[in-house]
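> Mind looking at a prediction? Sequence and model below.
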Amino acid sequence: MKVRFAPSPTGLLHVGNARIAIANWCLARQRGGRFLLRLDDTDTERSKPEFAEGIEEDLRWLGLDWDEFLKQTDRLDRYAAAAERLKASGRLYPCLETEEELAYKREQRIRQGKPPLYDRAALKMTKEQLDRAIANGKSPHWRFLLSGGSVEWQDGVLGKRSVKLTSLSDPVLIRADGSFLYTFTSVVDDLETGITDVVRGEDHVTNTGIQIDILAALGGRPGAIRFAHLPLLTDADGGPLSKRLGSLGLRQLRRDGVEPAALVGYLAALGSAMDPVPGTPAEVAGSYDLGKVSRSAARFDPKQLLALNRKWLHGLPFAAVQDRLPPGAGEDFWLAVRGNLDLFREVRDWWDVVAGDIVPMGEPADAELLRIATETLPEEPWDEATWPAWTAAVAERTGRKGKALYLPLRRALTGEDHGPDLKAFLPLIGRARALLRLRQATG
């Protein structure tokens, strides 16, 4: 098996891209195959080096690596050679219509009740007419002559699929400026790099029919490449995700504090009956099953992702996060706070509670309680027995219990209504800080 992930460096990766990358990587690793990262960068106007670097960085953040790497701009000579073969066989033909002329033709066909397909008028052009036009400064674009009929394949996700070529216009493979389009370059690369399986989004189904026809024209063996198309993602309400990709870009999710293991586990299970389990790509690869992916659109729910993120954080050992914690934060701090984290960035807030300055919360109705708490605050050293012993003493003198007892103390000590278990957290705050905050909350 050899698969490829082929993003265009015209922007940064979003969750839809990541889902495709994870699927390909898992299949390759599961079956002892190879994973090729290919940058489809022939759109030189929109492709940027910073996007190419960002794609690689985001893939590494996810935990994905690759066995081979190539950029399409390094293979222009291979595309030119393949194009010459298609020209020689009569499958690639020159066209001289302008965009305006093509638009007029489409409008005319629609008015006549016909599908807006290209009429292949350029096939009637003689060599003399073409030479004369080129001599007068015109540059042709080149179309691939579709073979007609239907192309069928057994899709790895969608089942039996077919594309009726007679219902499509002959695709442009080479623009008038000589640049190659993805429809063509992708086939040349897949053929020459030995790709055995193409796993991509459902929006490429029509492309697949066309590309199978191109592959055959280039001498590819029928069925040499297997295809699987993952249904597209929608938002939690079933609407198109594409309109909201800005908030679901990998870079933004990373900035928001989403853990790569949570995103990998979520995307690997998304659209299947499997329960998502957070984990590294290597951990989820063994159970990944393309055959269990539903043919229906999958809903990407940020709430489910956040729940998985919490689950992952709550189980992380100190050694896994030690280098990410604030200076001075030890294992006792991590074990105390990890069960309260939705996102790792919240660690900084809890470290401020332990080692920094906060604004204690205090209500006038709780002033007497806080005064008594100040008087009864035990001397150090403190351990996990300090909190229950201290609150028992406060309860005995005030008659308060439950929320009426614990919430005012938590607000005064941490400035929050909720948080880590104070049995473990109070010793980290320390007596001096606790005493100062109780007095501030009382005043």
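It's in.
> Going by C-alpha atoms from here, please, whenever you check contacts or count neighbours.
Fine.
> quick one: the strands in the protein?
For the chain, the strands identified by DSSP state E occupy 2-5, 34-39, 68-71, 92-95, 141-144, 150-155, 159-164, 172-174, 197-201, 226-230, 233-234, 298-299, in order along the chain.
> which helices and strands does the third one pack with?
So the one you mean is strand 68-71. With contacts defined as 3 or more CA pairs under 8 Å, 6 or more residues apart in numbering; DSSP states H and E, strand 68-71 has these neighbours: strand 34-39.
> rewinding a little: how about a markdown table for the strands of the chain, with distance to residue 311 and mean neighbour count added?
Below are the strands of the chain laid out as a markdown table (distance: least, CA to CA, whole Å; neighbours: other CA atoms under 10 Å):
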| stretch | distance to residue 311 | mean neighbour count |
| --- | --- | --- |
| strand 2-5 | 29 | 24 |
| strand 34-39 | 30 | 21 |
| strand 68-71 | 34 | 14 |
| strand 92-95 | 55 | 22 |
| strand 141-144 | 52 | 22 |
| strand 150-155 | 35 | 16 |
| strand 159-164 | 35 | 14 |
| strand 172-174 | 48 | 22 |
| strand 197-201 | 29 | 21 |
| strand 226-230 | 27 | 22 |
| strand 233-234 | 23 | 22 |
| strand 298-299 | 20 | 19 |
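> how about TSV for those strands, with distance to residue 422 added?
Output for the strands of the chain, formatted as TSV (distance: least, CA to CA, whole Å):
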stretch	distance to residue 422
strand 2-5	48
strand 34-39	49
strand 68-71	52
strand 92-95	74
strand 141-144	71
strand 150-155	56
strand 159-164	56
strand 172-174	67
strand 197-201	49
strand 226-230	47
strand 233-234	41
strand 298-299	39
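> So which of these is nearest residue 16?
strand 233-234 (6.7 Å; CA to CA).
> Please list all residues in contact with residue 8.
Taking CA atoms under 8 Å, 6 or more residues apart in numbering as the contact definition, residue 8 lies against 39, 40, 41, 47.
> Excluding residues flanking it in the chain, which one is nearest it?
In this structure, residue 8 finds its nearest non-sequential neighbour in residue 40, 4.7 Å apart by CA to CA, 6 or more residues apart in numbering.
> before we go on, here's another structure to hold up against the first:
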Amino acid sequence: MTVTVRFAPSPTGNIHIGNARTALFNWLFARKNGGRFVQRFDDTDQARSKQEFADQILYDLHWLGIFPDKVDHQSRRFERYQAAVERLKAAGLLYPCYETPDELELKRKIRLSRKLPPIYGREALALGDEDRAALEAEGRKPHWRFLLPNYQRDPSETQRTDISWNDIVRGEETVDLASLSDPVLIRADGTYLYTLPSVVDDIEMGITHVIRGDDHVTNTGVQIALFKALGADAPAFGHHNLLTAASGEGLSKRSGALSIASLREDGIEPMAIASLAVLTGTSENIEPVPSMGDLAEKFDPAAASRSAAKFDPADLVHLNRALLQTMPFTAVRDRLVAFGVGGERAEAFWLAVRGNLDRLSDAARWWEVVSKDYRPDVPFAEADAAFLADAFALLPDEPWNGETWKAWTSAVKDKTGRKGKALFRPLRLALTGLESGPELSDLLPLLGREETLARRP
């Protein structure tokens, strides 16, 4: 049996880092087990689903390093769902209900007042053909509910019915079907809710493992019952903790907050996002992981805790900075060209500045600093101006290398008696115009003697 997983978002907006957590859990699980990854778009809500969002989701996944083995759309499979509907109806497991939302809410309140669980009481099962015809003559259209197997003979007399599974993430889990309402599978307008198409697709696409957020734990009990009703074995399930903002607020595709697209535009590296999305809320340390292969080695779904995985967006910048600090030139060479960085000095430049970057785009600022047209405009006090005049007069002859800065400053220290901040700060300001930055021992060879002299105040 080939391990087969799926990521099944609705294309109703851009995916965010929380969605990426689910996609990555599935992708890494498939990689560790030599399996397949199916990208399925749950786009039965055709009013809200947009092809542009589906295209963007695929782009975002590719950018993160996730490459599906198969892509499919539920909107192209309606005939498969209708066939399943007919099977369930024929088996007496799908029944029509005619209550309005207001009537259902009233029934819920009545049950609560009687200290009963606020679940649907299956009143529609008592309707005869004439009753249903009369309701439909009023203009009512039925929604259809799946009859849960939580009774012996009389559906109105439910009994505790445990559905249990060994969760890939959470361990042993149990849902009592008697505590749940019969789920609506088809709305009154004839459109499908999530449950039926998802189960039908999982069966026909050979999904062996379903890994998703822990907000679906209760749904799993219902879906396992539906798998059995359709004559299929249920896949293995895993439910990871949800990724939330530090405040505990959930993430939403509709709000666009922390979308993968916006993080990319902000200059966050894909592996910074992947590292945070996978490791937050687990027993692993949150640290930058350089590649998807390395992340797969660290990945253990059972390491996720049961509490929400809270994170601070600022953590992404810290991870990004740490990734860039060790990133080899070959990994960024082509991307640096977009910021004007190229030529013989490009690799030495990258090795000099990468430790001072929060984002790759920050390299453009330092490339400007080492360019021949850059002239720092810093006013110096008289004492510092005199010091700099002496210092620049002591510049060593070329060729220059990584030891030139030490040799030069040692000579300046001997000549002027200055040391520490009084020695180094004026020199840095004269050369870069900035209070801090990359090691000047690395920048000085990039400037060369002629350009360094040109910056003499």
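Received it, and whenever you're ready, just let me know what you need. Remember, it's a predicted structure, so these values are computed and weren't measured experimentally.
> Can you calculate the TM-score here?
After superposition, the two chains reach a TM-score (TM-score structural alignment, normalised by the length of the first structure) of 0.91; 436 aligned residues with a CA RMSD of 2.3 Å.
> Which member of the contacts of residue 8 of the first structure is positioned nearest residue 364 of the first structure?
Scanning the contacts of residue 8 of the first structure for proximity to residue 364 of the first structure, where the rule is CA to CA, the winner is residue 47, at 61.8 Å.
> That closest one: neighbour count?
17 (other CA atoms under 10 Å).
> and the counterpart of it in the second structure, what is it in contact with?
In the second structure, residue 47 of the first structure lines up with residue 49, judged by TM-score structural alignment. Applying CA under 8 Å, 6+ apart, one finds that residue 49 of the second structure lies in contact with 10, 11, 12, 43.
> what's the answer for residue 449 of the second structure, then?
So, once contact is read as CA under 8 Å, 6+ apart, residue 449 of the second structure ends up touching 395, 397, 398, 400.
> for residue 117 of the second structure, same thing?
111, 179.
> Give me the aligned partner of it over in the first structure.
Pairing criterion TM-score structural alignment: the partner of residue 117 of the second structure within the first structure is identified as residue 115.
> Likewise for residue 127 of the second structure?
Matched to the first structure by TM-score structural alignment, residue 127 of the second structure sits across from residue 125.
> Neighbours of that match, how many?
Neighbourhood size, residue 125 of the first structure [other CA under 10 Å]: 14.
> I'd like to know how far it sits from residue 176 of the first structure.
Using CA to CA, to the nearest Å, one obtains 17 Å as the distance from residue 125 of the first structure to residue 176 of the first structure.
> Next: residue 368 of the first structure.
The gap separating residue 368 of the first structure from residue 176 of the first structure is 84 Å, by CA to CA.
> Just list the residues touching the equivalent of residue 229 of the first structure over in the second structure, thanks.
Alignment note (TM-score structural alignment): residue 229 of the first structure maps to residue 239 of the second structure. Listed by CA under 8 Å, 6+ apart, the contact set of residue 239 of the second structure reads 167, 168, 169, 170, 211, 212, 213, 214, 215, 216, 217.
> Touching, the first one and residue 237? I think so.
Yes. With contact taken as CA atoms under 8 Å, residue 167 of the second structure and residue 237 are classed as touching, separated by 5.5 Å.
> Residue 274 of the second structure pairs with which position in the first structure?
The criterion is TM-score structural alignment: under it, residue 274 of the second structure has residue 264 as its aligned partner in the first structure.
> need the contact list for that match.
Contacts for residue 264 of the first structure (CA under 8 Å, 6+ apart) come out as 22, 62, 278, 279, 280, 281.
> now residue 7 of the second structure
Residue 7 of the second structure sits next to 22, 23, 26, 37, 38, 39, 40 when contact means CA under 8 Å, 6+ apart.
> how does it look with 10 Å?
Shown here is residue 7 of the second structure, whose contacts under the criterion CA atoms under 10 Å, 6 or more residues apart in numbering are 19-20, 22-27, 37-42, 68, 71, 210-212.
> What's the match for it in the first structure?
Looking across to the first structure (by TM-score structural alignment), residue 7 of the second structure lines up with residue 5.
> Matching residue 207 of the second structure against the first structure, which residue comes up?
Taking TM-score structural alignment for the superposition, residue 207 of the second structure sits opposite residue 195 in the first structure.
> now its match: how far from residue 168 of the first structure?
Counting by CA to CA, the separation of residue 195 of the first structure from residue 168 of the first structure is 26 Å.
> again, but for residue 306 of the first structure
Going from residue 306 of the first structure to residue 168 of the first structure by CA to CA gives 43 Å.
> Which one of these two is surrounded by more residues?
Higher neighbour count among residue 306 of the first structure and residue 168: residue 306, with 19 against 16, using other CA under 10 Å.
> With adjacent residues omitted, what lies nearest to that one?
Leaving aside its sequence neighbours, residue 306 of the first structure sits nearest to residue 342 (CA to CA, 6+ apart; 6.8 Å).
> Would you confirm that the one you found contacts residue 313?
Yes. Taking CA atoms under 10 Å as the contact criterion, residue 342 of the first structure and residue 313 are neighbours in contact, 7.7 Å apart.
> Residues in contact with both of the two, list them for me.
By the contact definition CA under 10 Å, 6+ apart, residue 342 of the first structure and residue 313 are jointly contacted by residue 258.
> which residues in the stretch 151-300 of the first structure form helices?
182-192, 205-217, 250-256, 260-269, 281-285 (DSSP state H, counting those that start in this stretch).
> which other helices and strands contact the third one?
So the one you mean is helix 250-256 of the first structure. Helix 250-256 of the first structure is packed against helix 15-30, helix 49-62, helix 260-269, with contacts defined by 3 or more CA pairs under 10 Å, 6 or more residues apart in numbering; DSSP states H and E.
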